[in-house]
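Participant: Sequence first, then the predicted structure, then my questions.
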Amino acid sequence: MTIRDTSVCYFDSTMAGAPTLNGLAGSMISVLDACLLDGFGSVSVTSLTVTTGVATLTVNAGHGLVNLGASASVDIGVVILIGGVSAPRDGLNTRWRASVTSPTVLTWTCGSTIPDGSAQGVITVQRAPTTGWSRVFSGTNRAAYRSLDAAATGLYLRVEDAGSNATEGARVARVVGYEAMSDIDTGTAPFPTAAQQAGGLRWIKSYTADGVSRFWAILADHRTVYLWVNCGAVVAAGRGRFTFGDCSSFVTGDVSNFILSGNLAALVGGYYSMVCRERAMPGSASAHYVARSYVQSGGPVYLHYLTPYAGGGNVGQGLLADPCLSDGRTWVAPLCGGESTVLPRGTYRGLFELLSVYQVRTWLTPYVDVSGAPATLLLMAGGHADPAHAGDVLADVVGPWS
C-alpha cells in the first residue's frame, strides 16, 4: 500500500479546535497561523499500533476529525500530525493522510520501515498545518508570511489586522504583497502599489465589528493558499474567495508569478467579496494582482480570469449541461489567469472551473467523474442562489498540485 500525499490541506471553521474569525482585531492572523504554521485540535491518544505497515490510532474520547467526502463514500482522508511517540516507532512522529474509520479510530499506511507493535510515549494527534510557510516578521496584529519551499517564488504577504482604519475598523484585514521585506513595516516592490490601491487590498472578515463568528475555509499547499469567508453580508451571504501564493505559470523561468487577490472596498452594496467570480480584473469590487508582468520587468499587473465556454460575466457560468449529454460526465477546465483577454499567464493551482450552466450547488460536494481533472474533486461553492453572483469552482483536495 502507498503512503498518501499530505501536501494539500483543507481547514474550516466548523472543525474541532478551529480558531474563530470575526470582526475583532487579530482574528485573521489567528486563522492564518493555525492553518499555515501550527495546526489545531490536539488530543491525547489512547493507543497507536502498527501491523504490517498500517497504523491504527484510537482516541476513546473521540479524535474530532471528519473525512471530507464521506457522504459519497469517497476516502479523501484528513491530514494529521502525530507527536510524542518513543523509539523504535518514533518514525510515526510526522504528517500522515489518515482514513477516518470511526469517530474514535484513524488508520493510515505508514510503510514497512516502522516496526510492528504498540507505540509508547505521551502521544498526541492533531490536524496538521500545511507545510512550507513561515511567519517571517510580526507585530501587534500584523504578520508577514512567506513560503520557504524551494520551488516557490518566496515573495511576501503582509497582513494588517489591527482595525486601524477609521471607516472599516477590524471588520477588514488589509493585505499587500512585497518582493522583499526587512521588517514588518518595511518592504520593496509592493503589489498592488499605492497608486494602484492605496493601503492594499481588503479581505472582508465580518460585516459587523464584533465577536460574531464567521465561516471561513482554507485550502492550501506549500506554495498557494485559497481563503473563503462568509462575512455575513446583508445582501448575499455567500463565500468570497481570496488567493495568495504562486500560480502554475506558462512562462519558462517565471520568478514573479505570485498572485494576491482581494476587495477594492470594504463592502460594495452589502455584498460579500466578489473576488471569486468577476472575470474582468479589476472588476467593480475586486482585483487580482501578479507581482510582475510575464516579461519579469516593471511593476505589478492585473490578472483576468480566462476560461472557455463562458455563459456569463462570472466564473461558474458555463454553457454545457451537467452532466454533459455526450459522455455523462461533469466537464471542467483549469481556472486560468491572464494579463489580458489574450495573454494567459498561468493557472490557479488545484482549482477547476465548472463549464456547465450555473445551478445552486452544495459546499464540499464530491465530484468523482469529471472530464479534464483529477479523479476526485470537491465543490467549493460561492454559496449564492443567484447565477449573477456565481464563483463556484471544483478543487483538488488530495494533491499534489502541479
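Facilitator: In hand now; what should we look at? Residues are numbered from 1 along each chain as shown.

Participant: For the rest of this, base every contact and every neighbour count on C-alpha atoms.
Facilitator: Fine.

Participant: Gly382 contacts Ala237, doesn't it?
Facilitator: No - between Gly382 and Ala237 there is no contact, the gap being 9.2 Å when judged by CA atoms under 8 Å.

Participant: Between the two, which has more neighbouring residues?
Facilitator: Gly382 (31 against 19; other CA atoms under 10 Å).

Participant: From Met281, how far out is the more buried one?
Facilitator: 18 Å (CA to CA, to the nearest Å).

Participant: Repeat that for Leu260.
Facilitator: If you go by CA to CA, the gap between Leu260 and Met281 works out to 12 Å.

Participant: swap in Leu148?
Facilitator: As defined by CA to CA, Leu148 lies at a distance of 29 Å from Met281.

Participant: neighbour count winner among these two?
Facilitator: Met281 (21 against 17).

Participant: how far does stretch 9-24 sit from the chain's center?
Facilitator: Put simply, stretch 9-24 sits 13 Å off its chain's centre (CA atoms, centre = their mean, to the nearest Å).

Participant: Can you list the neighbours in contact with that stretch?
Facilitator: By CA atoms under 8 Å, 6 or more residues apart in numbering, the residues outside stretch 9-24 that reach it are 27-28, 30-31, 34-35, 40-42, 64-65, 78-79, 128-130, 163, 170-172, 205-221, 397-398.

Participant: if you set the cut-off to 6 Å instead, what comes out?
Facilitator: Contact with stretch 9-24 is made by 27, 31, 40-41, 64, 130, 170-171, 206, 208-220, as judged by CA atoms under 6 Å, 6 or more residues apart in numbering.

Participant: Out of the residues you listed, name the ones that lie in helices.
Facilitator: Among these, DSSP state H puts 27, 31 in helices.

Participant: buried subset of the contacts of stretch 9-24?
Facilitator: Neighbour-count burial (16 or more other CA atoms under 10 Å) applied to those gives 27, 31, 40-41, 64, 130, 170-171, 206, 208-209, 213-220.

Participant: For the closest residue to Ser44 other than its chain neighbours, give me its contacts.
Facilitator: Excluding the flanking residues, the one nearest Ser44 by CA to CA, 6 or more residues apart in numbering is Thr124, at 4.6 Å. Residues in contact with Thr124 (CA under 6 Å, 6+ apart) are 43-45, 82-83.

Participant: Which positions in the helix or strand containing Thr124 come out as buried?
Facilitator: If you go by DSSP states H and E, Thr124 is part of strand 121-127. Under the neighbour-count criterion of 16+ other CA under 10 Å, strand 121-127 has 123-127 buried.

Participant: now do stretch 294-312
Facilitator: 294, 300-307, 310-312.

Participant: any chance of these in a markdown table, plus distance to Asp185 and secondary structure?
Facilitator: Putting these into a markdown table (distance: CA to CA, whole Å; DSSP: H, G, I helix; E, B strand; the rest coil) gives the following:
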| residue | distance to Asp185 | secondary structure |
| --- | --- | --- |
| Tyr294 | 28 | coil |
| Pro300 | 20 | coil |
| Val301 | 23 | strand |
| Tyr302 | 24 | strand |
| Leu303 | 26 | strand |
| His304 | 30 | strand |
| Tyr305 | 31 | strand |
| Leu306 | 35 | strand |
| Thr307 | 37 | coil |
| Ala310 | 42 | coil |
| Gly311 | 44 | coil |
| Gly312 | 41 | coil |
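
Participant: Alongside the first one, take a look at this:
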Amino acid sequence: MGVQYYSSEDAGAPVLSGQAGALTALLDACVVDGYGSKPALGWEIAFTGTDLRAYRSTDPDASGALLRVQDTGTTVAMLRGFLTMSDIDTGTFSFPTSAQAASGLYAHKSNSATSDSRAWYLVGDERAFLLATNAYSSYWSVHFFGDVIGYSPTDAAAAILLADTSNSATGYAGFDAGGMTTGSPRSRWARGIDEMTESPLLGCSVISANNQSIGYGGYCCEYPNVVDGSIGVAPIILREVVSGGAILRGQLPGIFQPLHNHGLEFGALIPGNGDLTGRNLVVVLNGASSSAIGNVIVDVTGPWR
C-alpha cells in the first residue's frame, strides 16, 4: 500500500473526541478499513472487544508486533505493545511491561469528555505509523508504533511504542532527546537486541543544542536555507539503553529532525530535496505551539524503507 497520509480535514474522516471508542474508530478507519477516497494501510485487527483492539501489520516482512488499544475511557486511551498475543488480554513480551507502566501508556484524545472534535494527523506505511493529536488548545501529542529500520538484518523485534506517561490534558508525547533517556517508560523497544530483555528503554540520538527536544531550536540555520531555499533534515537514530551505555540499533522510518530554528509552519507541506527529491514533507509539531517545543519532519510520499 505504501505511505498514506490521513487528516481530520479529509472528507469523510473519522472524528476524534473525548468519547469512548473514538480512537479505535479512527485507527480502524485509517489502518484497517479506509474511508472516503483514502485506502487503509493494510493492517488487521487480530483481536477485538468493546472499545478494545489489537492491531497488527499484515506485511510478511513485519515483526508481527501488536498494538493493544484500550479505548474504554474518555479523554485518553491506553496503549501497550506485545510481540505475540493469544487473545485481547493475553500476550508475551509486553512493552511497556506492567511493572514499568501498570495500565500502559497514554494516547491523548481530548481535554474534555465531550463529542467536540479534535484535529489529528496520521502518517504510516505497512509496518509503522505516527499519530499526532491536538487534544488540548495548542498542545499536540505525537504517538508512534511499529517497526523501525533496524541496523541488523537479524533483529526480529525492531518494533517500538512511543506514547505518554501522563494523562494531563496539557501533557504530550513526543521524540524528546532528554526524556527518552531518563528511565521514563514512555518509549520502549519490543525486546532487547539480546532477544531476552523485556521492554528495554528507547533513546534517540539527535543534533541538539540543549539536549531537550527534537526541533527545539538553536540549530545550524534558519529556514529556508538562504543558499538554495531548501530544508535540511537529519535521520533520528534510535538507541537501546543498556547498563552503562547504549546500543545504536536503528532509525525511524520516514521521520526526520529539522536542522533549523523555529519558523516551520505546523501542517505545512514542503518539497523534499537531496535524497528526498520528489517527496512531500509535512511539519508535525511535538508539544505546545505557543512555545514551539519541537517539530519533526515526516515524509508523506514514501517509500519509508
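Facilitator: Looks like it arrived, so ask away. Predicted model, so just to flag it, every value in this text is computed and none were measured.

Participant: out of the buried residues of stretch 294-312 of structure 1, who's nearest Thr51 of structure 1?
Facilitator: Among those, Thr307 lies closest to Thr51 of structure 1 (CA to CA), at 47.9 Å.

Participant: What's the closest one aligned with over in structure 2?
Facilitator: The alignment partner of Thr307 of structure 1 in structure 2, by TM-score structural alignment, is Val206.

Participant: With adjacent residues omitted, what lies nearest to its match?
Facilitator: Among residues not flanking Val206 of structure 2 along the chain, Ile236 sits closest, at 6.0 Å (CA to CA, 6+ apart).

Participant: Count the neighbours of the one you found for me.
Facilitator: 22.

Participant: Please, which helix or strand holds it?
Facilitator: Counting by DSSP H and E, Ile236 of structure 2 is part of strand 233-242.

Participant: After that strand, which helix or strand is next? Please name it.
Facilitator: strand 245-258.

Participant: just the strands in the stretch 101-250 of structure 1 please.
Facilitator: 105-109, 117-118, 121-127, 133-139, 142-147, 156-160, 172-183, 186-191, 201-204, 215-220, 224-230, 240-246, 248-249 (DSSP state E, counting those that start in this stretch).

Participant: Out of the ones you listed, which is closest to Gly318 of structure 1?
Facilitator: strand 240-246 (19.0 Å).

Participant: Does anything pack onto that closest one? Which helices or strands?
Facilitator: strand 224-230, strand 258-263 (3 or more CA pairs under 6 Å, 6 or more residues apart in numbering; DSSP states H and E).

Participant: residues in contact with the residue nearest to Val206 of structure 2?
Facilitator: With CA under 6 Å, 6+ apart, Ile236 of structure 2 has these contacts: 251-252, 256.

Participant: corresponding residue for it in structure 1?
Facilitator: Under the alignment (TM-score structural alignment), Ile236 of structure 2 maps onto Leu335.

Participant: before we move on, what about Pro39 of structure 2?
Facilitator: Aligned against structure 1 by TM-score structural alignment, Pro39 of structure 2 finds its counterpart in Ala128.

Participant: Next up, the contacts around that match.
Facilitator: With CA under 6 Å, 6+ apart, Ala128 of structure 1 has these contacts: 39, 79-81.

Participant: Pretty sure Asp275 of structure 2 sits in a strand.
Facilitator: No - using DSSP: H, G, I helix; E, B strand; the rest coil, the secondary structure at Asp275 of structure 2 is helix, not a strand.

Participant: Just give me the neighbour total for it.
Facilitator: So Asp275 of structure 2, with other CA under 10 Å, has 7 neighbours.

Participant: Would you quantify the distance from the corresponding residue of structure 1 for Ile88 of structure 2 to Val398 of structure 1?
Facilitator: Matched to structure 1 by TM-score structural alignment, Ile88 of structure 2 sits across from Ile184. Distance from Ile184 of structure 1 to Val398 of structure 1, counting by CA to CA: 34 Å.

Participant: Please identify which of these two sits among more neighbours.
Facilitator: Taking neighbours as other CA under 10 Å, Ile184 of structure 1 and Val398 compare with Val398 leading, 25 against 18.

Participant: Next one: the closest residue to the more buried one other than its chain neighbours from Trp96 of structure 1, what distance?
Facilitator: Spatially, and ignoring its direct neighbours in sequence, Val398 of structure 1 is nearest to Val8 (5.9 Å; CA to CA, 6+ apart). Going from Val8 of structure 1 to Trp96 of structure 1 by CA to CA gives 11 Å.

Participant: burial count for the aligned residue in structure 1 for Gly150 of structure 2?
Facilitator: In structure 1, the residue paired with Gly150 of structure 2 according to TM-score structural alignment is Ser249. Close neighbours of Ser249 of structure 1, defined as other CA under 10 Å, add up to 21.

Participant: thought Ser249 of structure 1 was touching Arg349?
Facilitator: No - using CA atoms under 6 Å, Ser249 of structure 1 is not in contact with Arg349, being 9.4 Å away.

Participant: Would you mind finding the match for Gln4 of structure 2 in structure 1?
Facilitator: Using TM-score structural alignment, Gln4 of structure 2 pairs with Cys9 in structure 1.

Participant: Look at its match and say how many residues are nearby.
Facilitator: Quick note: Cys9 of structure 1 (other CA under 10 Å) scores 25 neighbours.

Participant: now the one 4 residues further on
Facilitator: Using other CA under 10 Å, Ser13 of structure 1 has 18 neighbouring residues.

Participant: For it, give its distance to Ser44 of structure 1.
Facilitator: Ser13 of structure 1 is 22 Å from Ser44 of structure 1, by CA to CA.

Participant: and what of Ala98 of structure 1?
Facilitator: According to CA to CA, Ala98 of structure 1 and Ser44 of structure 1 sit 17 Å apart.

Participant: Those two: which has the busier surroundings?
Facilitator: Set side by side, Ala98 of structure 1 and Ser44 show more neighbours around Ala98, with 27 against 18, by other CA under 10 Å.

Participant: That one sits in which helix or strand?
Facilitator: strand 95-102.
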